[in-house]
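**Q** Predicted structure and sequence below. I'll ask about it afterward.
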Amino acid sequence: MFETVLVANRGEIAVRVIRTLRAMGIRSVAVHSEADAGALHTRLADVAVPIGPAPAALSYLSIERVLDAARRTGAQAVHPGYGFLSENVDFARACEKAGIVFIGPPVAAIEAMGDKIRAKQTVAAAGVPVVPGRTEPGMDDAAVARAAVEVGFPVLLKPSAGGGGKGMRVVRDPAELAEQIAGARREARSSFGDDTLLVERYLGHSRHIEVQVFGDEHGTVVHLGERECSLQRRHQKVIEEAPSPLLSPAQRQAMGAAAVEAARAVGYTGAGTVEFIVDADSPQDFFFLEMNTRLQVEHPVTECVTGLDLVELQLRVAAGGRLPIGQDDVRLTGHAIEARVYAEDPARGFLPQAGEVVGLVEPTGAGVRVDSSLRVGGVIGTDYDPMLAKVIAWGPDRETARARLVTALGDTAVLGVATNTGFLRDLLTDPDVVAGRLDTGLIERRGEALTGARPIPPHVHAAAALALLAEVEPRGTAVDPWADTSGWRLGEPAWTVRRLQAPGADPVTVRVRGRSTAAQVRVGDGEPMTARVDRDGDLLGVTLDDVTTRYTVVHAGGTVWLAGDGHAVGLREHERLATAGTAAGSDGAVTAPMPGTVTVVQVSLGDQVEAGTPLLVVEAMKMEHVLTAPLAGTVTELPVTAGQSVRLDERVAVVTPPAPGEEE
């Protein structure tokens, strides 16, 4: 077995791999960019090595710098995690040349399966059904457009070199083709360094089911059951579970056997995943999508139902060992479901968010597992993927696992940055999800019902105001009347007024009088409530009309962050609200919907544009957002250029409508 292993990744997967290395007594080496100098994975590893500035191309994607770190620390092997260099054939070759073991499949298998075009051709030749489409390498824009017309709309544009939904575009109208091809190529180049595209028929009412396979150098190849990954937004998985609630034992056996044969066809060793798309109405009809030649984000659900540590198996196979199991030894026990926690705002189209983690609550309990890279004081930036953590729940049956996960997400809070935990809880309580009626279009169909902004309950505003009162009121029994904050006066106490505002909402007036241990509070025009506060560090017990809720409370930078009762929200004190930056609207101002980098500017000052005309593209965490003209008129302000970083809500353009009488 290896003595030292370098983990060529970051975030929660680096943390997860390091924990298995530690459990096996293997010395771990972390690498990090300048942006990740204080990240959790660097603190958990035995050794941490800086490898460059924040942009991934200059750090995590630099083969030379990663291998230099391995040589300097005496690492005998490299675990690539997922993403970054995990399916990069040049990296695998470079490791081999340097005499360092790449913890992954052979170069030939990566070449055959890592490129989606070659993968489809390989399995099609072996008789595995594939999605209709065009997979010729080297198609230029015109060829991609012709292929789309031949396949028939709607079509799916997919980068050949990567996964994770990056660069994938559904095109429903031929008029959108040119713009969507250009966007898909940009995202593919940014994420994978390769903008080759393939075209597939888009299957709307479908289910995404993948099979975990494992092989060793001694000829053993097994599958460890399937995972259902149908709940997706923007082709990115959100909820995954094992086993699939759709498949019968016979269907499971057929799909598993097909996955094993696909792996055997390329001499596969290590962990891999064969992905299929399944007709939701005819589950016996399945089509090969791709093979991921690496560990998957959702591997914990397989670990939960099989009792196996997949990272440990990877290490043992990479060291030349035999798999300790055969196909007959694989047993699936119970059910597991995983939810991905992202720094994103579902109410704003799942746009990535950024900020400092000022408070953190991660769940515990029976059957609950958390894979996370979060820590208080950590900064969530825009250089990398917005996934922060995974919350996983196991149960003896699907309903128990689902209910445990809902509860666990209610106990999860990342204070200081917006996340999707509320959306995940709502999704898991959707009637179709509860019943296991899943498909890849469910989230899109639900629309506002799942992603719309939720009103903040009055008791949350009340709790924030009481927390502020408890923070400033004097301690002890002898109170200087001049320092008393209770509103004392002759007659009855005066009300102290606070104006608190949640992102995207109107300010709410909250009146409080008395001391926090015995107060009255009134939210807006509501009736006064009796209240008291019991404070224990960051944990605040708030009792309103005899109902007690416990909140984690952090006051930072004029924002009161609260987590409790399934809510996690930051309420800013209105007098400190920023006044700069308005949303795009009737005034013609266009603002950045997320912190990021301007990658394309498509107009110039003085240009005449129509409402909806693309103006520029902002990219953050490998996701693009096209900003369009809110109205017809002239571009009168354009203070940004390609390559420039912008803040959330920073003004990036202004379109001025024609003056009265100037309209044609």
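**A** Everything's here; your move.
**Q** Please count neighbours and contacts with C-alpha atoms only from this point.
**A** Fine.
**Q** residue ranges of the helices in the stretch 551-664 of the chain, please?
**A** Counting by DSSP state H, counting those that start in this stretch, the stretch 551-664 of the chain has no helices to list.
**Q** can you tell me which strand in this structure is longest?
**A** For the chain, the strand that runs over the most residues, judged by DSSP state E, is strand 221-233.
**Q** Tell me the gap between the helix or strand containing V521 and the middle of its chain.
**A** Secondary structure assignment for V521, by DSSP states H and E: strand 518-523. In terms of C-alpha atoms, centre = their mean, to the nearest Å, the centre of strand 518-523 is set 39 Å apart from its chain centre.
**Q** do stretch 191-199 as well
**A** Counting by C-alpha atoms, centre = their mean, stretch 191-199 comes out at 21 Å from the chain centroid.
**Q** on that earlier part again, packing partners for the longest strand of the chain?
**A** Strand 221-233 sits against strand 206-215, strand 236-242, helix 249-265, helix 299-306, helix 442-446, with contacts defined as 3 or more C-alpha pairs under 8 Å, 6 or more residues apart in numbering; DSSP states H and E.
**Q** Presented hereafter is structure B, for comparison with structure A:
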Amino acid sequence: MTELFDTVLVANRGEIAVRVIRTLKRLGIRAVAVYAPDDADALHVHLADEAVALGDAGHAGATETYLDIDAVVGACRRSGAQAVHPGYGFLSENVDFARALEAADIAFIGPPSEAINLMGDKIRSKNHVGEHGVPVVPGIAEPGLSDAELIDAAASIGFPLLIKPSAGGGGKGMGAVESPEQLPEALASARRTAASAFGDDTLFLERLVTRPRHIEVQVLADAHGRTVHLAERECSLQRRHQKVIEEAPAPLLESLARGPQIRADLGAAAVRAAESVGYRGAGTVEFLVSDDAPDEFFFMEMNTRLQVEHPVTEEIVRVRDRRLDLVEQQIRIAAGQELDFAQDEVELSGHAVEARVYAEDPAAGFLPSSGFAFRVELPIGDGVRVDSALEGSGSVSPTFDPMIAKVIAHGADRSEALARLDAALADSVILGVATNLEYLRFLLADDDVVAGRLDTNLIERRGPFASRELTASERDFAVAALERLQRTAAGADGEEPAPAPWEAGDGWRLGEHRRRTVHLDVDGETFSVGVGSDGSGPHLDGGMHEVRLVDGDGGRAVVARDPGGGAWFAAGGRAAPVRLLGRREKLHRDLALLEREVAGGDPDVKAPMPGAVVSASVVTGDRVEPGQPLLSIEAMKMEHPLLAGIAGTVTVHVGVGDQVTKDQILASVAPDAAHDEPTTGEGA
């Protein structure tokens, strides 16, 4: 048998770098990490046998680090790496990177460069597989088309249609367009996003399939002529074309009597697509399947790399009663080994569901969150797997993708897998940055999701998400915990000091105990909580840095002090910064609220996160209406429009290209002056 590599460099970061490094170490292969300045203390750096810095000291973005081909190849030479695993994203589908490795005689743990070249461009790949009997979505897919040419072609395709970048993936730059009037601005925005994310602003158009399901097929191909598929995954739960929850096998096929035949047809089409380009390694062929006509499916693209959602396939696929490690298979294929199993040996066992945990704020339009996650507790247990970039604590950089972890649950059937995943998310605690844990549980409880009635538009139909309010018992716990943390902080030895009777401030008096009102801030929202002094509050356990609820009817809950002196609350997936408000601050907050109500909205437009200003739709002196776009900022590879809150005259405080910080005022709107003329004289 061909020997494996001695040293492999992992050209990525985050949870995928951690996941690949752990497989390398299990196989006895020396693992080399690379890292940007922001990631110097990251988990993948600590796990690797050697780590090589990319970029200059201080802050450096993806272009200067993980996307710098020369720097990564140089790291291979410095570390003696014989091969590179690219993970996903970054250089994983970059044909120039694959060719540079070939020229340096370094193995690429991925397909041949020509397969990347063909399948990495959506226009070329769509035309190519169509010639090999794989069904494709009607549309226009020609390189080099201008906006004007695309607008002319759109009439023949019909609306609604879908704009797609030819390069890249992950839904970035994609957008549905309902009418001809929306198309010019949508094309401009898609080109900006594609150019920024992929360095290529080529676009094409496709017919928008109604009630579509996103179903993809995992393939493995060696260099000895064997290609197999490992059944399918359903990835229909998407937000802005970015997958949120994935599962295997597809609920659609599981619900149909002819499901096994459709699975075989999808697998055969995926194998044909892979074989048509001489594919080698692990890859994924993605299809649109109409919920109204599941026998009809269309090729979307082939991802010539490992997918984020590959763990659900690993959890259900069995070959001679063993699980497959897809990273291990990639390494063995790249080293020249043959696949040691045939298609008829692939079997399925149970059901698996994966949820992507992001540092983002669903209640604020899913804006990315960054900062220091000072407490990270992710579950372990029967049927639960976690692939995470953080252990215990860690930083979330504003420069890179905000995914923190993937939580995967396996069960004997779909209902058991869903239940285990929900329980795992409820037990997860991430404090210090906003996350989508609560939103993921909201999705898992959706009636259509529970029933398996999925399509790629389901999340959009649900509309804006609002975090649940803390229950009365949770607010009581938060107040009690915060007061206990304040008392313990005052004690030098960490024990609660015994206050002097006149300094206790607990409302105690002879006779009936007087209840007092405490003002609690939960992520900017104020609640008034009545507190007694008779010892009837929640049962607490903890010390100087955290307090936990003991035997609470709401399940597990914690309030923990962050390094900056503040505190966070977490229970059942809901997490938020919490603090107690004094009377003066409560009064100022009430007055500010009244001022905003009089003006009809907030006159200041603030940056919701750190980022860069990429476009401005107005200039100082323009008159604006509520909801009118003013500026767009880009952060974590996404573009976010900022809108006017009130009508009036705008003053813009920043320019295109400026770097901005969270909560920085970018523009202000002076409300219109009252138009009523004063009346005088008789009849006044």
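**A** The structure has been received and is ready for your questions. Keep in mind that this is a model prediction, so the values were computed, not measured.
**Q** So for the longest strand of the first structure, what gets flagged as buried?
**A** 221-233 (16 or more other C-alpha atoms under 10 Å).
**Q** just these now: which is nearest D565 of the first structure?
**A** L231 (25.1 Å; C-alpha to C-alpha).
**Q** Distance of that closest one relative to E338 of the first structure?
**A** To E338 of the first structure, L231 of the first structure is 11 Å away according to C-alpha to C-alpha, to the nearest Å.
**Q** just so I have it, where are all the helices in the stretch 51-200 of the first structure?
**A** Using DSSP H, counting those that start in this stretch, helices in the stretch 51-200 of the first structure cover 63-73, 89-98, 107-114, 116-125, 141-151, 177-192.
**Q** if we can go back for a sec, which residues are common contacts for L231 and E338 of the first structure?
**A** I239, E240 (C-alpha atoms under 8 Å, 6 or more residues apart in numbering).
**Q** got the contact list for the equivalent of M300 of the second structure over in the first structure?
**A** Residue pairing (TM-score structural alignment): M300 of the second structure is matched to L289 of the first structure. By C-alpha under 8 Å, 6+ apart, the contact set of L289 of the first structure is K120, V130, V131, V274, E275, F276, I277.
**Q** same thing but 7 Å
**A** Taking C-alpha atoms under 7 Å, 6 or more residues apart in numbering, we find L289 of the first structure in contact with V130, V131, E275, F276, I277.
**Q** now do I69 of the second structure
**A** I69 of the second structure neighbours (C-alpha under 7 Å, 6+ apart): F97.
**Q** Now mean neighbour count too, for the helices and strands packed on strand 221-233 of the first structure, in TSV please.
**A** Converted to TSV, these look like this (neighbours: other C-alpha atoms under 10 Å):
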stretch	mean neighbour count
strand 206-215	25
strand 236-242	24
helix 249-265	18
helix 299-306	23
helix 442-446	16
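**Q** May I see those organised as a markdown table, with distance to T419 of the first structure added?
**A** Converted to a markdown table, those look like this (distance: least, C-alpha to C-alpha, whole Å):
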| stretch | distance to T419 of the first structure |
| --- | --- |
| strand 206-215 | 25 |
| strand 236-242 | 13 |
| helix 249-265 | 35 |
| helix 299-306 | 21 |
| helix 442-446 | 17 |
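**Q** right, and those - which one's nearest V600 of the first structure?
**A** Short answer: strand 236-242, nearest of these by C-alpha to C-alpha, at 23.7 Å.
**Q** Just want the angle from the closest one to helix 299-306.
**A** 10 degrees (axes from the mean of the first three to the mean of the last three C-alpha atoms, to 10 degrees).
**Q** okay, and strand 236-242 of the first structure goes to which residues in the second structure?
**A** The aligned range for strand 236-242 of the first structure is 242-248, by TM-score structural alignment.
**Q** From the chain's centroid, how far away is that stretch?
**A** Distance of stretch 242-248 of the second structure from its chain centroid, counting by C-alpha atoms, centre = their mean, is 11 Å.
**Q** Against the first structure, what's the mean shift for that stretch, could you check?
**A** Here stretch 242-248 of the second structure, set against the first structure after superposition, deviates by a mean of 0.5 Å using mean C-alpha distance after the TM-score superposition for the first structure.
**Q** So what touches that stretch?
**A** 170-171, 232-235, 237-238, 309, 312-313, 351-356.
**Q** circling back: in what helix or strand does the match of M300 of the second structure lie?
**A** strand 286-292.
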